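Chemist: Quick one, structure for this:
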Amino acid sequence: MARAIMIQGAGSNVGKSMIVAGLARALRRRGLSVAPFKPQNMSNNAAVTMDGGEIGRAQALQARAAGIAPQTDMNPVLLKPESETGAQVVVQGRRLTTARARDYAALKPTLLPRVLDSFHRLAAAHDLVIVEGAGSPAEVNLRAGDIANMGFAQAAGVPVVLLGDIDRGGVIAQLVGSHAVLDAADAALIRGFAVNKFRGDAGLFTDGMAFIAQRTGWAPLGIVPHFAQAWRLPAEDSAEIVSRPGGPVKIAVPRLNRIANFDDLDPLSAEPDVSVVMIEPGRPLPGDADLVLIPGSKSTIADLAAFRAEGWDIDLAAHLRRGGQVMGICGGYQMLGRSIADPEGIEGAPGTVEGLGLLDVHTVMHPEKRLGLVEGRLRSGGAISGYEIHIGRTEGPDHAARHWIEIEGRPEGAASPDGRVRGCYLHGLFSDDGFRAQVLAELGGASRGSYEAEVETTLDALAAHLERHLDIDRLLDLAAPV
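Modeler: Predicted structure coming up:
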C-alpha cells in the first residue's frame, strides 16, 4: 500500500519545492518509487507533459528527481495569472476557464474530486507520494473550500510536515504562530516540522527547535542549512529570477509583468562566460548588452504596452543601431512582429495592436492552445528539442523566407534580413547544448559543458544535503497509508 506525506510551508517561498525535489531524489536512491504531487499551483512557468498537458515547472523537476516522466496528475490544478485579479485555470493539464479571484473561490470546491482522482492514481502506481502545499495553511481566511493545503490533507488523510524559513527571520513565530491560528483538527494533522535555509552554526538554534517542539507538540525533523547550489535548479517563481554576474557575454532580459516560462534563462545563467542581467521596470536596457532576450509572456499585449511605457522600445532600437542582437521567445517573438491581433478578446478587449516592427510577421491569437514536446532541426544544421505552449499563430515574409527552425517539416520562427533579430515559439532551446554553444559563439563566448548533466549533479548534491541534515527516516515513519 502506498504512503503519503505532505510538505506545507509556514509562509510562501520557504523552499517547499526544493525540499520535495531533494526528498524525491534521496528516496529514489534508497530504492523507493516516489511521485511528487501538488494539488494546486499558481505559476506562469509551466512544463509540458508527454501527453500534451501542462503542469507547474517545479513538479516537472520533482518528477525528474524521482526518475519518472512528468504527468498531468502531478499538478491537477494550475493557475496561470493573466492580470492582478484573474488567472487561467488549467485542470488535469487542460485549460478549463479564466476566472477572477472571487469567482475561483466559488469554483475550487468543485475541483476537489478531480484533485483526489489524480492523487489516488499516483498513489496506486508508487510506493510514496510526496505532496507539496501552496502558500501557507496559516492563511485561515482561505481555509473554506481549500484544496491546496489543509483542505486537501483532511480530504486525503495525509499527515503534514510544516517547513519554516529562518533566512527571512522570525521562524519561531512562523511555526508557533501557525499552530496558534489553525483549528484543532488541522493542527492535529501536522506531525513534524523542519527549519530551512539556515546560515551559520546550526547548533545555535538547538534551543529554538526545542521551544517550537514544546509549544506545538510536533516532532523536530532537522535544521537544513542554506543549499548554495539551489540557483542551479530551475526556479518556479519569477521573484526568484535574479541577475547572474558572470563572464563577458552580457544578455539583458527585460522583466515583463507577466513573464512566463522563464526557465529558458537557466542554462544561460549557468554558463561561466555569460552574465544574465534582469532589467527591472524603471531601468533602461543597458547599452553594452550583446543580446537582448525578450522572454515569454502570459499577457503579450499588456506586456508590450508596459514595454513601451518603460521606453524599452527606444532602447531596443538603439541597441540594434550599435550592432547588438535581439531574440524573442514565444510572447517575446510576438512582440517583435508588426502587429498582434486578438479578434476574440482572449487577452482582453478584442482588437489589434502595433508590434515593435523588428520582424516582418503578424500574429493572430487563437483560443486553441498549442501544447507539446517537439523535436526539430536548425536550418543552419543540428537537431534541437524543446516545447511549445502558446495560443498565437505568427506568419509573414520573415517567417516564410527566413524561418530558422523546422519542426516535423513545418517552418518555425523568423529572422530579419541581416539575421540580428530572431524569434520563435520554441521554449527550452537553450537547454540544448549545441544550440546554446552556437549562440554564445556568435556573441563571442563559449559554452562550458552539459546543462542537463549539471542539473542531475545538483539534484544528487541536494539529496545528499538533505540526508545529512534532515531526519528522513523519521519523516518516512510519519507518512501514512493512503
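
Chemist: make it CA atoms for all contacts and neighbour counts henceforth
Modeler: Noted.

Chemist: I'd guess Ala155 is in a strand, am I close?
Modeler: No: secondary structure of Ala155 (DSSP: H, G, I helix; E, B strand; the rest coil): helix, not part of a strand.

Chemist: so how far is the helix or strand Ala341 falls within off the chain centroid?
Modeler: Secondary-structure assignment from DSSP states H and E places Ala341 in strand 339-342. Put simply, strand 339-342 sits 27 Å off its chain's centre (CA atoms, centre = their mean, to the nearest Å).

Chemist: Quick check: next helix or strand after it?
Modeler: Criterion used, DSSP H and E; the element after strand 339-342 is strand 351-354.

Chemist: Residues contacting that following strand, please?
Modeler: Residues outside strand 351-354 that contact it (CA atoms under 8 Å, 6 or more residues apart in numbering): Ile301, Arg338, Ser339, Ile340, Ala341, Asp342, Pro343, Gly345.

Chemist: here's the other one to compare against:
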Amino acid sequence: MVQGTGSNVGKSLLVAGLCRFFARRGLRVRPFKPQNMSNNAAVTADGGEIGRAQALQARAAGIPPSVHMNPVLLKPQSEVGAQVVVQGRMIGTARAREYQLWKPRLLEAVLDSFGRLSREADLILVEGAGSASEANLRAGDIANMGFAHAAGVPVVLVGDIDRGGVIASLVGTRAVLDETDAAMIRGFIVNRFRGDPTLFEDGMRFIAERTGWPALGLVPHFSDAARLPAEDGLGLRRDGPRDEAVERRDKGVLIAVPVTPRIANFDDLDPLRDEPGVTVALIEPSMPIPASAALVILPGSKSTIEDLHFFREQGWDIDLAAHYRRGGRVLGLCGGYQMLGRLIEDPHGIEGPPGRAVQGLGLLDVATTLMPEKQLRHVTGTTMPDGTPFCGYEMHIGVTDGAGATERPFAQLCGGRTDGAVSADGRIAGTYVHGLFADDRQRMRWLEMLGAPNSGLDYQALVDEILDRLADHLGAHIDCDQLLAISAR
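Modeler: Presented below is the predicted three-dimensional model:
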C-alpha cells in the first residue's frame, strides 16, 4: 500500500507507473484505492463509476477498469457534503460529519472488493488517500491505516520533496503514528527530487535513522507526469499562471475554459492541451474570457446550478454573449451543456431545495430536468451533420430536451438515440458525451473547424508512451525487488 505524508505527493502516479512496471514483468497486477474523493470519474464496462486515477492505473496494468478498484468514491457537491458511490453506484449524499458514521459498513464493501481483486491478481498496488498521519480521522478509517490493518497490507510511505519540508513530514508522520500503525510501514520513498541526488544522501540517512524505516528510493521529478489525466483540480494547473497562458499568442488557436468551483471530468481538456497548435487558457475567477478565443468550452460540473450562479457572478455570461457576437464558437460538455439551455429544473432536490428552477444562459433551445437516476454508459456514434465517428462515455444526472435537441442534435448514437443540441448557425453546441477530444477523429474535426493545424497526434499512443517512460523512470530509482519482497511477507 502506497500512503503519503499528505495529499498530492504523487501517490496516484507512482501506483500507475508501478502497475506498468510490474505488469511488464508478467505479473497480474491490479490497482486498488479503498476510498477516493474526486469529481473526475471514469465509467467502467459494467456501467459503474470509479476515480479517474484508478482507471489510468488499470490501463497501466493492461486491464479494463472495474468498480472494485475503487469501491468508495466521494464526489463533493459542497464544502461539507458529497455524493457517496459504493462499488460503482451512488447510494446517497452525506455531510462530512454524517459520513463518519457510515464508515463501518463501508469497510465491508471495501474488503469485499479487495477480496475479489485478490483472487485474480499476483500483486495488488493499493493507493492511500490524503495523509497517513491524520490522527483526528484515525477512528473508523477505511482509507489508510484502518484499511492496511483490516486487510493485512504492508505500507510504503511517500513524501514530496518538491513542496519542501520532506524530512519533517516523514519524521513527523512517524512521531504522530502510534506504534501499531508505524509498524505497518516497511519503507519510505522521497518523490519529485530536483537537482543532484548526492546532495540528499545525508537527508535519506537522517530520515531512515529517525524513523527506523529503510529508504526504498529517491525519485527525480518526472515532468511528463503532468500530461497524464489528473485526479483533481490541481492537475489542471500545469502550464503556469493563467494570465500568462491567456496572453500567449505563439501557440496558435486559443481555447478558453472558465473554471467553476465544482468543475468535473476536466480530463476532457487534456488532449487539446497536448496539441502544438492550441493554447488552452483556464479562466479563473475575476478574469475575463479573452476576446481572442476561438472556442469557449463550458466543462462538466458536479453542481450545475451553483456553478451557473458562479458563472454569472464572474460576468462570464456577458463575456460569452460578446464572444458569440464576434463569431466565436461555444461547446458545452455535460453540465456545461445544461447551462447553455433556457432552463434547469430540480424538482427532486438533487442539487438543493426541491422545486428550484433557474434560467440558463439561453444560447440553446433546450431545457433540463435534474433526475435522481444517473446515466453511466460508454457510447459510440457520429457527430451531425458531418458524420465524424467518436467513442466516449456519458455520466450525468438530468434529462435535456427541446426543439434544439430534436431538430438539430449534436450526435447520432449507435443504438438509435440522439444526443445534444446545436444552434441554427452551428456555432453553439452542447453534448453529454465525455471523452470527445481523446478520440483523434473528433479532435481533428474540431481543430479543422477552428483553423488549427492537424498535428497527427495519436493521443492514446501518447498516454501509453508516457506510462512506459514513467515505469522505466521508477524502475531506475525505486528498489522494486524490495517492494515485491515486502508484499510477499
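
Chemist: Please state their TM-score.
Modeler: For this chain pair, the superposition-based TM-score is 0.98 by TM-score structural alignment, normalised by the length of the first structure; 476 aligned residues with a CA RMSD of 0.9 Å.

Chemist: just the buried members of the contacts of strand 351-354 of the first structure?
Modeler: Ile301, Arg338, Ser339, Ile340, Ala341, Asp342 (16 or more other CA atoms under 10 Å).

Chemist: hmm, which two among these are most spread apart?
Modeler: Largest separation among these by CA to CA: Arg338 and Asp342, giving 13.7 Å.

Chemist: Closest one of the contacts of strand 351-354 of the first structure to Val115 of the first structure?
Modeler: Gly345 (29.9 Å).

Chemist: Could you pull up the residues touching that closest one?
Modeler: Gly351.

Chemist: re the thing from before, which bit of the second structure covers the strand holding Ala341 of the first structure?
Modeler: Mapped onto the second structure using TM-score structural alignment, strand 339-342 of the first structure spans residues 343-346.

Chemist: what sits up against that stretch?
Modeler: 305, 338, 352, 354-360, 362, 366-371.

Chemist: ok, now stretch 123-133 of the first structure?
Modeler: Under CA under 8 Å, 6+ apart, the answer for stretch 123-133 of the first structure is 1-9, 16-17, 20, 24, 32-40, 122, 148-149, 482.

Chemist: Please narrow the residues you listed to those residing in strands.
Modeler: Members of these lying in strands (criterion: DSSP state E): Arg3, Ala4, Ile5, Met6, Ile7, Gln8, Gly9, Val34, Ala35, Pro36, Phe37, Gln40.

Chemist: Wait, the second one touches Ala480, no?
Modeler: When you say that, I think you mean Ala4 of the first structure. Yes: the criterion here is CA atoms under 8 Å, and Ala4 of the first structure meets it with Ala480 at 5.5 Å.

Chemist: separation between Asn191 of the second structure and Asn40 of the second structure?
Modeler: Between Asn191 of the second structure and Asn40 of the second structure the distance is 24 Å, computed by CA to CA, to the nearest Å.

Chemist: just Ile318 of the second structure next, same as before
Modeler: To Asn40 of the second structure, Ile318 of the second structure is 28 Å away according to CA to CA.

Chemist: And for Glu49 of the second structure?
Modeler: 10 Å.

Chemist: between these two, who's got more neighbours?
Modeler: Using other CA atoms under 10 Å as the criterion, Glu49 of the second structure and Asn40 rank with Glu49 on top: 30 against 25.

Chemist: my guess is the more buried one meets Val43, correct?
Modeler: Yes: the criterion here is CA under 8 Å, and Glu49 of the second structure meets it with Val43 at 4.6 Å.

Chemist: anything in contact with each of these two?
Modeler: Counting by CA under 8 Å, 6+ apart, the common neighbours of Glu49 of the second structure and Val43 are Leu376.

Chemist: Would you check the span in the second structure matched by the top helix by length along the first structure?
Modeler: Ranked by residue count and defined by DSSP state H, the top helix of the first structure is helix 451-469. Here helix 451-469 of the first structure aligns to the second structure at residues 459-477, judged by TM-score structural alignment.

Chemist: The matching stretch vs the first structure, mean deviation?
Modeler: In the superposition against the first structure, stretch 459-477 of the second structure averages 0.4 Å from its aligned positions (mean CA distance after the TM-score superposition for the first structure).

Chemist: Buried residues in that stretch, which are they?
Modeler: Tyr459, Val463, Ile466, Leu467, Asp468, Arg469, Leu470, Ala471, His473, Leu474, Gly475.

Chemist: Could you pull out the strands in the stretch 101-250 of the first structure for me?
Modeler: All strands of the stretch 101-250 of the first structure, identified by DSSP state E, counting those that start in this stretch, fall at 128-132, 160-165, 190-198, 219-225, 249-254.

Chemist: Report all helices and strands that the last one contacts.
Modeler: Think strand 249-254 of the first structure. Packing partners of strand 249-254 of the first structure (3 or more CA pairs under 8 Å, 6 or more residues apart in numbering; DSSP states H and E): strand 274-279, strand 291-294.

Chemist: Point out the other elements, helices or strands, that the last one touches.
Modeler: This means strand 291-294 of the first structure. Packing partners of strand 291-294 of the first structure (3+ CA pairs under 8 Å, 6+ apart): strand 249-254, strand 325-329.

Chemist: ok, back up a step: spatially, which two of the contacts of strand 351-354 of the first structure are the most separated?
Modeler: Spanning the widest gap among the contacts of strand 351-354 of the first structure are Arg338 and Gly345, at 18.8 Å by CA to CA.

Chemist: show me what contacts Ala96 of the second structure?
Modeler: Ala96 of the second structure sits in contact with Val80, Gly81, Ala82, where contact means CA under 8 Å, 6+ apart.

Chemist: Please report how far it lies from Gly341 of the second structure.
Modeler: Distance, Ala96 of the second structure to Gly341 of the second structure, using CA to CA: 33 Å.

Chemist: Now do the helices in the stretch 351-482 of the first structure.
Modeler: Along the stretch 351-482 of the first structure, the stretches classed as helices by DSSP state H, counting those that start in this stretch are 397-402, 433-442, 451-469, 472-478.

Chemist: can you tell which of those helices is closest to Asp237 of the first structure?
Modeler: Among these, helix 451-469 comes nearest to Asp237 of the first structure, with 17.9 Å by CA to CA.

Chemist: excluding its backbone neighbours, what's nearest the aligned residue in the first structure for Arg89 of the second structure?
Modeler: Counting by TM-score structural alignment, Arg89 of the second structure lines up with Arg94 in the first structure. Here the nearest residue to Arg94 of the first structure in space, its sequence neighbours aside, is Gly53; by CA to CA, 6 or more residues apart in numbering that works out to 6.0 Å.

Chemist: which stretches of the stretch 1-150 of the second structure form helices?
Modeler: Under DSSP H, counting those that start in this stretch, the stretch 1-150 of the second structure gives helices at 11-24, 52-61, 96-118, 145-151.
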